[in-house]
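Asks: make a model of this:
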Amino acid sequence: MKIDLSNRTAVVSGSTKGIGYAIARGLAGAGAAVVISGRKPDEVEAAMAKMTGEVGGADVRGVVADLGTADGCAKLVDAEPAPDILVNNVGFFGPSDVLETTDDEWRTILDVNFMSGVRLSRALVPGMVDRGWGRVIFLSSESAHNIPGEMVNYGVTKTAYLALSRGLAKRVAGSGVTINAILPGPTLSDALRDQLAEDPANAGKSPEQAGVDFVRANRPTSIIHRAAAVEEVANMAVYVASPQASATTGAALRVDGGVIEDII
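Replies: A predicted model of the protein is given here:
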C-alpha cells in the first residue's frame, strides 16, 4: 500500500513533540503539507527545522497559538483556514485527586484536551464538507475506557473525545469527510519519558526498559508488554488520513498494545 497525500494540507495540534510531532512527520513523509502548532515560538521553530531535516522536501509551516483558549484556536484557523486533514492531538495529563481537583483545574484540562478539538472542528469541518473530502482525527486514549483513578479528569476528556468523534461522524454522514478517534496505550512520548525519568526507581534504566516496567506495574493487561513508540501511533494516524481509509469513520481505533480487554 502506497499512501500518497500530495496536494493535501494537514493541521496537527500540539505537534512540536511526542505523538503529535510523529504524526506530523508521518503525514509529511506521505507528501502532505504540514502545519505544526505549539504555544512556544522556539519549540515551533525547532520542530519545523527538525522535520525539514528528517523529511526531504517537506512542506512545513508553523503557527504559535495557545489552543487551550478560544482566541488561540481562532488564530490557528485564521492562519490555516482550509486544511484537508485535522488532527486534534493537543493535550496534557498528570496526577490529580478527583476529590481535590478545583473548578479551575477542570476548566483548564477541558479547554486544552477537549474544547480545542470542538473549536477547531467546528471551524474547519464545514469547509471539508463543502469540498467533499476531509479527514478529522481525535487523539483519545485507552484511558477513555480504563479511567485512571489518579487522573480522572484526563480520562473524562478522552472519553468525551470518543463521543464527539462518533457524533461528528454522524453529523457529516455521506459528505466524503471521515471522523475517527485513535486510542493509544502507554506510549514513549516526551511526556511519559519525562515522567519516568523523574522516578528514582528508574535510575540507570533506558527509557524503553523503564517503559516496560511501567506497563508491567500499571497496565498488566498489555499484550505487547511494553510501551509503544510514537511512530507506531503515527502509523495508524497516517493510514486513517489516507484515501485508502475512506470506509473507516465513526470508529475508535486502538493502538493500545492490547491493554483494553474488550474484543470489540
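Asks: from here on, just use CA atoms for contacts and neighbour counts.
Replies: Noted.
Asks: ok, longest strand in this structure?
Replies: strand 177-184 (DSSP state E).
Asks: what's that one packed up against?
Replies: strand 134-139, helix 152-171, helix 230-240, strand 252-255 (3 or more CA pairs under 8 Å, 6 or more residues apart in numbering; DSSP states H and E).
Asks: contacting residues around that strand?
Replies: Outside strand 177-184, the residues that touch it by CA atoms under 8 Å, 6 or more residues apart in numbering are 128-129, 132-142, 161-162, 165-166, 168-169, 172, 233, 236-237, 240, 246, 248-256.
Asks: selecting buried members of the residues you listed in PyMOL, what would you type?
Replies: Applying 16 or more other CA atoms under 10 Å to the contacts of strand 177-184, the buried members can be selected in PyMOL as follows:
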select buried, resi 128+129+133+134+135+136+137+138+139+140+141+142+161+162+165+166+168+169+172+233+236+237+240+246+249+250+251+252+253+254+255+256
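Asks: hmm, back to that, nearest to Ile223, out of the helices and strands packed on strand 177-184?
Replies: strand 252-255 (11.4 Å; CA to CA).
Asks: to compare against the first, here's the next sequence to fold:
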Amino acid sequence: MKIDLTGKTALVTGSTSGIGHAIAKGLAATGAQVVVNGRSQGKVDAAITAITKAVPGAKVKGVAADVSTAEGCNALASALPEVDILINNAGIFEPKGFFDIPDEDWTRFFEVNVMSGIRLSRAYMQGMLKRNWGRIVFISSESGLNIPGEMIHYGMTKTAQLAISRGLAELTKGTAVTVNSVLPGPTMSEGVETFVKDLAKQNGQSVEEAASNFVKQHRSTSLIQRFATVEEIANMVVYVSSKEASVTNGAALRAEGGIVQTIA
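Replies: Got it, this is the predicted structure:
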C-alpha cells in the first residue's frame, strides 16, 4: 500500500516534538502539505527544519499558537482557514496523586487535552463536511480505558477524547469525512524519556532498566513489554489519515501494545 496525500493539508497540533512531530514527518512523507504547530516560533521553526531535512521535498509550514486557550485556537484558525486533516495531538501529562491534584490542574488538563480538540474540530469540521472529505484524529491513550491511579486527571481527559471523537463521527454519516481516535500506550517521546531518566536517577538504574521496570510494574499486561517508539504510533495515525482508511470511522484504534485486556 502506498499512501499518497498529495494536495491535502494536514494540521498537527503540538508537533514540535514527540508523537506529534513523528506524525507530522510521516504525513509529510506522503506528500501532504503539513502545518506544524507549537507554542513558540523558535520550536516551530526548528521542527520545520528537522522535517525538511528528514523528508527531502517535504511541504511544511508552521503556525505558532497556544491551542490550550480559545484565543490561541482562534489565532490558528485565522492563520489557517481550511485543513483536510486535523490531528488533535497537543496534550500534557503529569504523575500526581489524586489528593494532591488541585482544581486548577484539573482545569488546565481539560483545557489542553480536551478543549483544544473541541475548538479546532469546531473550526474545521464544517468545511470538511462541505467539501465532502476530511480526517479528524484525536490522539487519546490507553489511559482513557485503564485509568492510571497515578494520574487520574490525565486519564479523565483521554476518556473524554474518546467520547468526543465518537460523537463527532456521528455527524459525518453518509459523507467521506471520518473521525477516529488513536490510543497509544507508553511511548518513548521526549517528555516520557525525561520522566524515565528521572526514575532511573532516583532508583540508581540505567535508563533501559527503568523503562523496562516501569512497563512491568505499571503496565504489566503489555504484550510487547516495552515502550513504543513515536514512529510506531505515527504509522497508525498516517494510515487513519489516508484515503485508504475510508471505512474506518468512529473507531478507537489501539496502538498500546496489548495492554488493554479486551477483544473489542
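Asks: quick check: TM-score for this pair?
Replies: Overlay of the two chains. TM-score (TM-score structural alignment, normalised by the length of structure 1): 0.97; 263 aligned residues with a CA RMSD of 1.2 Å.
Asks: just to check, Trp133 of structure 1 is in contact with Gly176?
Replies: Yes. Using CA atoms under 8 Å, Trp133 of structure 1 is in contact with Gly176, at 4.7 Å.
Asks: helix or strand right after the longest strand of structure 1?
Replies: For strand 177-184 of structure 1, the following helix or strand on the C-terminal side (DSSP states H and E) is helix 190-197.
Asks: counting by contacts, list what that next one packs against.
Replies: Against helix 190-197 of structure 1 (3+ CA pairs under 8 Å, 6+ apart) you get helix 207-218.
Asks: how near is the spatially closest residue to Ile182 of structure 1 that is not a sequence neighbour to Asp59 of structure 1?
Replies: Nearest residue to Ile182 of structure 1 in three dimensions, chain neighbours excluded: Leu253, at 4.7 Å (CA to CA, 6 or more residues apart in numbering). Using CA to CA, to the nearest Å, Leu253 of structure 1 is found at 28 Å from Asp59 of structure 1.
Asks: pull up the aligned stretch in structure 2 for stretch 177-195 of structure 1.
Replies: Stretch 177-195 of structure 1 corresponds to residues 177-195 in structure 2, going by TM-score structural alignment.
Asks: circling back: can you state the direction angle for the longest strand of structure 1 and helix 230-240?
Replies: 160 degrees (axes from the mean of the first three to the mean of the last three CA atoms, to 10 degrees).
Asks: any idea which residue is closest to the centre of structure 1?
Replies: Note on structure 1: the residue nearest the mean C-alpha position is Asn89, at 2.8 Å, using CA atoms, centre = their mean.
Asks: got the contact list for that residue?
Replies: By CA under 8 Å, 6+ apart, the contact list for Asn89 of structure 1 reads Val12, Ser13, Gly14, Ser15, Ile19, Gly20, Phe138, Leu139.
Asks: looking at those, spot the one nearest Ala30 of structure 1.
Replies: Using CA to CA, Val12 comes nearest to Ala30 of structure 1 of the contacts of Asn89 of structure 1, at 14.5 Å.
Asks: tell me how far the nearest residue to the closest one once chain neighbours are set aside lies from Trp106 of structure 1.
Replies: In space, and not counting its chain neighbours, Val12 of structure 1 is closest to Val87: 4.7 Å by CA to CA, 6+ apart. According to CA to CA, Val87 of structure 1 and Trp106 of structure 1 sit 23 Å apart.
Asks: quick one: which of those two has more around it?
Replies: Legend: neighbour count by other CA atoms under 10 Å for Val87 of structure 1 and Trp106, higher for Val87 (26 against 14).
Asks: residue contacts, the residue of structure 2 positioned farthest from its centre?
Replies: Distance from the C-alpha centroid of structure 2, by CA atoms, centre = their mean, peaks at Gly204 (31.8 Å). Neighbour list for Gly204 of structure 2: empty [criterion: CA under 8 Å, 6+ apart].
Asks: can you do 10 Å?
Replies: Going by CA atoms under 10 Å, 6 or more residues apart in numbering, Gly204 of structure 2 touches Asp198, Ala210.
Asks: any idea how far it lies from Val196 of structure 2?
Replies: Taken as CA to CA, the span from Gly204 of structure 2 to Val196 of structure 2 is 12 Å.
Asks: any common contacting residues for these two?
Replies: Contacts common to Gly204 of structure 2 and Val196, judged by CA under 10 Å, 6+ apart, are Ala210.
Asks: how many residues are close by Trp8 of structure 2?
Replies: Not Trp; residue 8 of structure 2 is Lys. Neighbour tally, Lys8 of structure 2, other CA under 10 Å: 18.
Asks: now Thr194 of structure 2
Replies: Other residues close to Thr194 of structure 2 by other CA under 10 Å number 13.
Asks: I figured it hits Met188, correct?
Replies: Yes. Counting by CA atoms under 10 Å, Thr194 of structure 2 touches Met188, with 9.3 Å between them.
Asks: quick one on the thing from earlier: which SSE is the counterpart of the residue nearest to Val12 of structure 1 in structure 2 in?
Replies: Mapped onto structure 2 by TM-score structural alignment, Val87 of structure 1 lines up with Ile87. Take DSSP H and E as the rule and Ile87 of structure 2 turns out to sit in strand 85-88.
Asks: that strand vs structure 1, average offset?
Replies: Taking mean CA distance after the TM-score superposition for structure 1, the mean distance separating strand 85-88 of structure 2 from the aligned residues in structure 1 is 0.1 Å.
Asks: list the buried ones in the next helix-or-strand element following that strand?
Replies: Downstream of strand 85-88 of structure 2, the next assigned helix or strand under DSSP H and E is helix 103-110. Residues of helix 103-110 of structure 2 classed as buried by neighbour count (16+ other CA under 10 Å): Arg108, Phe109, Phe110.
Asks: same question for stretch 87-104 of structure 2.
Replies: Ile87, Asn88, Asn89, Ala90, Gly91.
Asks: can you check stretch 186-203 of structure 1 too?
Replies: Pro186, Thr187, Leu188, Ser189, Ala191, Leu192, Arg193, Leu196, Ala197, Asn202.
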